[in-house]
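Colleague: coords please:
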Amino acid sequence: LMSGMPPPPPADFVVGQDVAVTPGNVVYRNGLMELIQYTPATTEVYAEPVLITPAWIMKYYILDLSPENSLVRYLVAQGHTVFMISWVNPGEDDRDIGLADYLDRGFYRALSVVRRLIPDVPVHTVGYCLGGTLLAIALAALRGEAQRQVASMTLFAAQTDFSEAGELMLFIDPAQVAYLDDVMWDQGYLDPKQMVAAFQLLRANDLIWSRMTRSYLLGREETITDLMAWNADSTRLPFRMHSEYLHRLFLANDLAEGRYRVDDQPIALTDIHVPVFAVGTETDHVAPWRSVYKIKLLTDTAVTFVLTNGGHNAGVISEPGHPHRHFRIGTRTEGDPYLDPDEWQASLAPVDGSWWPAWAEWLARHSGATVPARPPERGRDRGTSLPDAPGTYVHMS
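Modeller: Okay, the predicted model is just below:
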């Protein structure tokens, strides 16, 4: 704690044994990501598969924690064919991996593999945190017929406008970015302990002082949860990507203001024409919900917005049966007047329970007929069979 780093992942939560245990197979691998397809749990599935893009600032199994709170397992049980990107944990040799690589060798490559394995139907796309920002960029750049590959876009705690990015802005200004550029240039990546300190200071009462009070003053042994174990299983960020993210998205806000370019062409989020489901969490210090809500200003498509209690992680991992959960949900369709976030919040009564079933119903409404379940085919890499889920990249420290 005093070093600014969380404790190492405890032995009670071993990846592939206690967490990240939903069965499946790695069906594709390149130098940036492994693509996992999960084994169906129903005899019939919706025709349209689901492709999840997590943030590479975290390991993907935040969405496949213990069996009772795994979003992946929940989706599979609801009759969805689920694919998950598992990102490589970059090192010094990966310093030149940029946002374009995460787009081309990451999401676009994964989408093409899913389309090859399950042809002739569009794909429900899901992005979490920075993975959601990448997803929005990707779909905005898929114009015309190309966007027909996609059935919908779901964003979990993902910002597309960074002008009001909350308390994190206290730590990110031009001088701090210049300092981080120097540090990352020397290392080739951003070390997790350099991120953890800032995030802990954002919630010092919860993440520093309350722990010190319990541990050092009261002598109480801390109970480690699966979410805490995942949080300790940290990742690095490549120099080029993180510098581009800080300069182009966070400081310049190029995506929201129409200056972000993909393949040297400017993109606009108004070019996204698929239905959107967006989730914000009430106490999010990383992606404040009013900032996430701006997707309704930046797109012209139908947007269903959910505001749930909890923070950036705990609000998303909100399985049915989780105590003390509530959410608000509303849909903006064509012709509806704009409501600012506070008006929107005041206009809707909270609903008790998890928001997951509401999302499952939304996915079902935007899906077609069911078809016989499609088990994953084990992929091959250089003539060698690829492993079962959770794959190999998730074990990289």
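
Colleague: Please make it C-alpha for all contacts and neighbour counts, starting now.
Modeller: Noted.

Colleague: ranges for the strands of the stretch 251-397 of the chain?
Modeller: Ranges of strands in the stretch 251-397 of the chain, per DSSP state E, counting those that start in this stretch, are 261-262, 265-266, 276-281, 303-308, 326-332, 351-352, 370-372, 380-381, 384-385.

Colleague: tell me the most buried of those strands?
Modeller: strand 276-281 (a mean of 25; mean count of other C-alpha atoms under 10 Å).

Colleague: which helices and strands does that strand pack with?
Modeller: Using 3 or more C-alpha pairs under 8 Å, 6 or more residues apart in numbering; DSSP states H and E as the contact test, the elements touching strand 276-281 are strand 150-156, helix 289-292, strand 303-308.

Colleague: need the ones you listed in JSON lines with distance to residue 261, can you?
Modeller: JSON lines is the format used below for those (distance: least, C-alpha to C-alpha, whole Å):
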{"stretch": "strand 150-156", "distance to residue 261": "20"}
{"stretch": "helix 289-292", "distance to residue 261": "21"}
{"stretch": "strand 303-308", "distance to residue 261": "24"}
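
Colleague: And the residue nearest the centre of this structure?
Modeller: residue 128 (1.6 Å; C-alpha atoms, centre = their mean).

Colleague: show me where the chain has helices.
Modeller: Secondary structure of the chain (DSSP state H): helices located at 71-77, 99-101, 109-117, 130-141, 174-187, 192-202, 204, 210-212, 226-232, 239-244, 289-292, 295-298, 341-347, 356-365.

Colleague: so which of those helices gets nearest residue 325?
Modeller: Distance to residue 325, taken as C-alpha to C-alpha, is lowest for helix 356-365 among the helices of the chain, at 11.1 Å.

Colleague: Could I get the strands of the stretch 251-397 of the chain in CSV, plus columns for distance to residue 87?
Modeller: Output for the strands of the stretch 251-397 of the chain, formatted as CSV (distance: least, C-alpha to C-alpha, whole Å):
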stretch, distance to residue 87
strand 261-262, 21
strand 265-266, 26
strand 276-281, 23
strand 303-308, 27
strand 326-332, 30
strand 351-352, 35
strand 370-372, 30
strand 380-381, 16
strand 384-385, 19
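
Colleague: another one to check against the first:
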Amino acid sequence: MATQVKEIKEQQQKYSEAIDRSFQSAVGRLTNGISPAALTLAFFDWYIHLSIHPSKQMELLDLAQENFWHLVSQYVGQLYGNATGEYIAITTPHDKRFIDESWQQFPYSFIFESFLLIQHWWHCAATHVRGVSRHHEDVVDFTLRQVLDMLSPANSPFTNPEVQRAAIEEKGENFVRGFENFLDDMRRYQMNEPPAGAENYVIGENIAVTPGKVIYRNRLIELIQYSPATAEVYAEPVLITPAWIMKYYILDLTPKHSLVKYLVKKGHTVFMISWKNPKKKDRDLSMEDYLDLGIMSALDVISAVIPHQKIHLVGYCLGGTLSAIAAATMARDNDNRLASMTIFAGQIDFTEPGELGLFIDASQITFLENLMQEKGYLDTHQMAGAFQLLRSNDLIWSRMIHDYMLGKRKPLTDLMAWNADATRLPYKMHSEYLRNLFLNNQLAEGKYLVQGRPIALTDIKIPMFAVATERDHVSPWRSVFKINILTVGNVTFTLTSGGHNVGIVSLPVKKTKRHYRISMLKEGDRYIDADTWYKITKPSGGSWWPAWEKWLTEQSSVMIEPPPVGNENAGFVPLEDAPGSYVLQK
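Modeller: Predicted coordinates for the structure are as follows:
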């Protein structure tokens, strides 16, 4: 009898949990994955503290009066032709909405300055309210900015002089073309097709074309070995681990933008992990599966194909985080197969995740877990939507103006085509990643478990090279810089211009606006902070690739004859030509 009662209660509990998950999943579809509870808590925290903060209220009142009288003087001055022309509106260097000359003419100058002053006032209202948690403050400020950006005068044909000028000159044809562009985009979205222009980039034909073979495949990865391009190669091969949030060929785009081709031409034997695009049946793939079936399996294959040689491990973004986990695990287990480790725009400390942290708290993660529970993975549209919100002016509103109001299409680049070729994230792995790393920061705190035992980043003694980018909204460079204080080996740190992707894809060319800062952080530099390092490290012009390749050769030993692609004696024969099959999965 007691057993039956227990079983009934357990069954009831399962039904209750299923109802909760189904309800929250339905809400999530309406809110595009944003937790209403997390948003409400943030605004409630802000509002309550602001309501008992009279000095902040007086400060905001003074600022509103100052802005009002400034605008009145500007308006009256413009009417009578004696305006000062001095704008006090605050914007950022990357805000391109009002740079056209037509915005400097009255009344548009008055309109855009009014908007920027209102936007700045709300930023002041949302920030520096004593008692509000930092996370809630960031959420409120970010949310208000999204709402105001949506209401920007640049987004309306009635207040945007560029759109009005185009409409007059083209007699409204820009709106016709814009509507056609809108319908085409909607159709592509509904049919899950790539954006216009992506058909010009075909994997294996004009992108991801560096010659090579798939020499190994398991349920999660394909391992590509690239064909040598020099008479001799460095003895130590290079294993590149891209993030599985993206397809690997960002590092092998068109030949002029291919890091793989660059390394092969410099005499390196390069291996690349190509991740499977998971489906519902792969829901239970875990972080440890990505470690075991991914990096560790690839290292085992490389050690069999090219025996008795150490390996340079390279990781990009989430692949960089996994590379650090792998290196720490190998150090703990006295596995000395690594010659060096390089991380491109990857974090090992998550206390400062940047604006991506806006979507990370216990409420939001629980909400995402309920959404993923139904499908078995995080949908690519949800992931893309989150990243677009981080740069809404560039990725949403400016595109709406350009494509739908001006009726133009920007030519799609190879990097843009790759960016539209997203992948899914399995339920279990993504949940573990968010909770263990982002939420609880277990890796940096020495609490991360591999095979049931903790690993420590301080066990990593091999030379390390870390690359960060100045405008990275995914892995902020000051966060990446913390590798200096979390490890004990020598770290060569490089900060390059650009963002998370553009900063990494940086082929050396003669004429370029790109630059980078680089220095080796030795034991005596452990306590230097990121901003001080930035001030004392002089920039160098051009791409950082040559500096890294030089460092890579310094960590290598001798030149040898190129090894064969695959190793039949070890049981690893070429399965098919690169780029393989997994990269083609939709």
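
Colleague: about what we covered before: so which of the helices and strands packed on strand 276-281 of structure 1 gets nearest residue 274 of structure 1?
Modeller: Comparing those under C-alpha to C-alpha, the one sitting nearest is strand 150-156, at 5.1 Å.

Colleague: Onto which residues of structure 2 does that closest one map?
Modeller: Aligned by TM-score structural alignment, strand 150-156 of structure 1 falls on residues 338-344 of structure 2.

Colleague: what's the average distance of the matching stretch to structure 1?
Modeller: With mean C-alpha distance after the TM-score superposition for structure 1, stretch 338-344 of structure 2 departs from structure 1 by a mean of 0.2 Å once superposed.

Colleague: first to last residue in stretch 234-246 of structure 2, what's the distance?
Modeller: One end of stretch 234-246 of structure 2 to the other measures 29 Å (C-alpha to C-alpha, to the nearest Å).

Colleague: Distance of the equivalent of residue 44 of structure 1 over in structure 2 relative to residue 287 of structure 2?
Modeller: Residue pairing (TM-score structural alignment): residue 44 of structure 1 is matched to residue 232 of structure 2. Residue 232 of structure 2 is 37 Å from residue 287 of structure 2, where distance means C-alpha to C-alpha.

Colleague: Among these two, which residue is more densely surrounded?
Modeller: A direct count of neighbours by other C-alpha atoms under 10 Å for residue 232 of structure 2 and residue 287 places residue 287 higher, at 20 against 17.

Colleague: show me what contacts the more buried one?
Modeller: Going by C-alpha atoms under 8 Å, 6 or more residues apart in numbering, residue 287 of structure 2 touches 428, 429, 430, 432, 433.

Colleague: Try it again at 10 Å.
Modeller: 293, 294, 322, 426, 428, 429, 430, 431, 432, 433, 436, 450 (C-alpha atoms under 10 Å, 6 or more residues apart in numbering).

Colleague: Against residue 306 of structure 2, how distant is the fifth one?
Modeller: So the one you mean is residue 428 of structure 2. 34 Å.

Colleague: The second one too?
Modeller: Using C-alpha to C-alpha, one obtains 18 Å as the distance from residue 294 of structure 2 to residue 306 of structure 2.

Colleague: Those two: which has the busier surroundings?
Modeller: residue 294 (24 against 19).

Colleague: what residue of structure 1 takes the place of the more buried one?
Modeller: Looks like residue 294 of structure 2 aligns to residue 106 there (TM-score structural alignment).

Colleague: Which residues are in contact with its match?
Modeller: For residue 106 of structure 1, counting by C-alpha under 10 Å, 6+ apart, the contacting residues are 30-35, 53, 85-87, 99-100, 134.

Colleague: just checking, which of the residues you listed belong to strands?
Modeller: 33, 34, 35, 53, 85, 86, 87 (DSSP state E).

Colleague: Those residues into JSON lines, with extra columns for neighbour count and distance to residue 148 of structure 1?
Modeller: Listed next are those as JSON lines, based on neighbours: other C-alpha atoms under 10 Å; distance: C-alpha to C-alpha, whole Å:
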{"residue": "33", "neighbour count": "24", "distance to residue 148 of structure 1": "24"}
{"residue": "34", "neighbour count": "26", "distance to residue 148 of structure 1": "24"}
{"residue": "35", "neighbour count": "30", "distance to residue 148 of structure 1": "22"}
{"residue": "53", "neighbour count": "27", "distance to residue 148 of structure 1": "19"}
{"residue": "85", "neighbour count": "26", "distance to residue 148 of structure 1": "21"}
{"residue": "86", "neighbour count": "29", "distance to residue 148 of structure 1": "25"}
{"residue": "87", "neighbour count": "28", "distance to residue 148 of structure 1": "26"}
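
Colleague: Identify, from those residues, the entry nearest to residue 336 of structure 1.
Modeller: residue 53 (30.0 Å).

Colleague: so what corresponds to the closest one in structure 2?
Modeller: Aligned partner of residue 53 of structure 1 by TM-score structural alignment: residue 241.

Colleague: Where in structure 2 does stretch 72-92 of structure 1 fall?
Modeller: Under TM-score structural alignment, the match for stretch 72-92 of structure 1 is residues 260-280.

Colleague: what about that stretch, start to end distance?
Modeller: Using C-alpha to C-alpha, first and last residues of stretch 260-280 of structure 2 are 32 Å apart.

Colleague: Report the contact partners of the match of residue 44 of structure 1.
Modeller: By C-alpha under 10 Å, 6+ apart, the neighbours of residue 232 of structure 2 are 266, 267, 268, 269, 558, 559, 560, 561, 562, 563.

Colleague: of these, closest to residue 540 of structure 2?
Modeller: residue 266 (21.5 Å).

Colleague: Distance check, residue 303 of structure 1 against residue 161 of structure 1.
Modeller: Residue 303 of structure 1 is 16 Å from residue 161 of structure 1, by C-alpha to C-alpha.

Colleague: What span of structure 1 is stretch 305-313 of structure 2 aligned with?
Modeller: So stretch 305-313 of structure 2 is aligned with residues 117-125, judged by TM-score structural alignment.

Colleague: so how far is the matching stretch off the chain centroid?
Modeller: How far stretch 117-125 of structure 1 lies from its chain's middle: 20 Å, per C-alpha atoms, centre = their mean, to the nearest Å.

Colleague: now do stretch 147-162 of structure 1
Modeller: 10 Å.

Colleague: Now it: buried residues?
Modeller: Neighbour counts using 16 or more other C-alpha atoms under 10 Å place 147, 149-162 of stretch 147-162 of structure 1 among the buried residues.

Colleague: Residue 492 of structure 2 and residue 514 of structure 2, how far apart?
Modeller: For residue 492 of structure 2 relative to residue 514 of structure 2 (C-alpha to C-alpha), the value is 19 Å.

Colleague: And for residue 276 of structure 2?
Modeller: In terms of C-alpha to C-alpha, residue 276 of structure 2 sits 33 Å off from residue 514 of structure 2.

Colleague: Great, nothing more from me.
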